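>>> only geometry, no sequence info:
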């Protein structure tokens, strides 16, 4: 994607990867609008980065998505980049009963939210001279974490959706890129300084470099072995990946 001269809307922009991306694009001179559920956090980011605007959005609410999409098109007619970043990652146990309200919230936030928001904005984006849709998935889309089975499933589904959407938009001015982060040291799970987690600043630097290319999928080289299609060895790969984390669990 082109890295300057954009009007960019980022969901989940008040913390973690979303905020860091917002600040990185803002520093390059782009107009950045962030979304989040809490006005106080939106105001905090805007105060720290004059020029970044905030819009309250409940990404799990279809009606609220339509409201915000209408507002964006009206107030930011040059909007040409959508970054679907908002997500939640509660732990679950697929060997036991999963609370249905938690299940639905994860799916609404991580999968239906990005699809609904993209659907609401895609015609506007197609009318722009140069537009980009970025979906933030995860390495867990390719190698699921058993203790976050629903989260991993939503990211796998969003990856699949990205592939289809990229093909469907092939003859338009809209490009589709996917970010597939590794374990990054943010509050998505617990910011702990664990050496297995990539520092946020390192991840953002590498990801911004990747987004500046025409690569359909942007991932750091540290996850190449996990991202590489394991083929018929997939079951053993997933077993070994999860067994290692059982032996040395993620801090919660």
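Looks like it came in fine. All values reported here derive from a predicted model rather than from experimental measurement.

>>> contacts, neighbours, all on C-alpha from now
Noted.

>>> list the helices and strands the strand or helix carrying residue 178 packs on?
In this structure, residue 178 is located in strand 174-179 according to DSSP states H and E. Applying 3 or more CA pairs under 8 Å, 6 or more residues apart in numbering; DSSP states H and E, one finds that strand 174-179 contacts strand 131-136, helix 149-168, strand 217-218.

>>> how many neighbours does residue 169 have?
Residue 169: 14 surrounding residues under other CA atoms under 10 Å.

>>> so who does it touch?
Neighbour list for residue 169: 175-176 [criterion: CA atoms under 8 Å, 6 or more residues apart in numbering].

>>> How about residue 1?
Per CA under 8 Å, 6+ apart, neighbours of residue 1: 132, 175, 211-214.

>>> now, among those, which is nearest to residue 90?
Closest approach between the contacts of residue 1 and residue 90, by CA to CA: residue 211, at 28.1 Å.

>>> roughly how far apart are the closest residue to that closest one other than its chain neighbours and residue 58?
Sequence neighbours aside, residue 1 is the residue nearest to residue 211 in space, at 6.0 Å (criterion: CA to CA, 6 or more residues apart in numbering). Distance, residue 1 to residue 58, by CA to CA, to the nearest Å: 27 Å.

>>> here's the one I want to compare it with:
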């Protein structure tokens, strides 16, 4: 992936990693469109960053995805990159049947939202010589945090789906990248002040450096996520799961 000269849509970009990446990509010389559900947040971001575009987009709503596709490809026909950042993360008590509401919402946003967004945009991007889709999984795709079981499961599914997407589109110019963050200091699960989470600026800076250094990268893995990503291969899965279980 080239790091400048792109036209990039980032879903779920009104806060956290999505917004931070949008700012970094714009500063690097890209045209950026931020997607999100809240019009007031989108308007505030565009007011602060006049060069950015914005589109209302709820990835849990198929009609919203279809409308966003039409709007973005009409206003930015040079669109060549989509980053599927939108996601939710909530704790669940699996003893309580009420957790099913959280599970269904998480699947609708994190997994179906990713699949539906890719289904809408991927053929358009695959027709471009420099088309890129970047999915967003998590270090927890590889070792789960037991307090967020459905979140972990959706991210494991996104990892697997991304691998299949890459294989099926291997006959096209499309580059398929997976971004797998560790815990990052954002409002996701209230981690903005968690000293054990990676500072947001550090995560985004390292991510951008990886993309610059490795233009053909398939998985963007900052150093801090390797503890989770490589746990199975290094024979540490059980001990890391036990460690994460202490947060339940």
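Ah, there it is. This structure is a prediction, so every number in the text was calculated from the model and none was measured.

>>> Any idea what the TM-score is?
Here the TM-score for the pair of chains, by TM-score structural alignment, normalised by the length of the second structure, is 0.94; 246 aligned residues with a CA RMSD of 1.6 Å.

>>> Make JSON lines out of the helices and strands packed on strand 174-179 of the first structure and add mean neighbour count and distance to residue 86 of the first structure.
Shown next, in JSON lines, are these (neighbours: other CA atoms under 10 Å; distance: least, CA to CA, whole Å):
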{"stretch": "strand 131-136", "mean neighbour count": "24", "distance to residue 86 of the first structure": "8"}
{"stretch": "helix 149-168", "mean neighbour count": "19", "distance to residue 86 of the first structure": "12"}
{"stretch": "strand 217-218", "mean neighbour count": "20", "distance to residue 86 of the first structure": "17"}
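
>>> Dump these into JSON lines; add distance to residue 69 of the first structure as well.
Listed next are these as JSON lines, based on distance: least, CA to CA, whole Å:
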{"stretch": "strand 131-136", "distance to residue 69 of the first structure": "14"}
{"stretch": "helix 149-168", "distance to residue 69 of the first structure": "19"}
{"stretch": "strand 217-218", "distance to residue 69 of the first structure": "25"}
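
>>> Out of those, the one nearest residue 92 of the first structure is which?
Closest among those, using CA to CA: helix 149-168, at 6.6 Å.

>>> elements contacting the closest one?
Going by 3+ CA pairs under 8 Å, 6+ apart, helix 149-168 of the first structure lies up against helix 100-107, strand 131-136, strand 174-179.

>>> Tabulate the ones you listed in CSV, adding columns for distance to residue 6 of the first structure.
Converted to CSV, those look like this (distance: least, CA to CA, whole Å):
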stretch, distance to residue 6 of the first structure
helix 100-107, 30
strand 131-136, 9
strand 174-179, 13
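
>>> Of the ones you listed, which is nearest residue 114 of the first structure?
Per CA to CA, nearest to residue 114 of the first structure of those: strand 131-136, 7.7 Å.

>>> what distance separates that closest one from the centre of its chain?
Offset of strand 131-136 of the first structure from its chain centre (CA atoms, centre = their mean, to the nearest Å): 9 Å.

>>> I'd like to check the angle between that strand and helix 149-168, please.
160 degrees (axes from the mean of the first three to the mean of the last three CA atoms, to 10 degrees).

>>> mind checking how far the nearest residue to residue 196 of the second structure once chain neighbours are set aside is from residue 243 of the second structure?
Sequence neighbours aside, residue 183 is the residue nearest to residue 196 of the second structure in space, at 7.8 Å (criterion: CA to CA, 6+ apart). Residue 183 of the second structure sits 14 Å away from residue 243 of the second structure, going by CA to CA.

>>> I appreciate the help and will end here.
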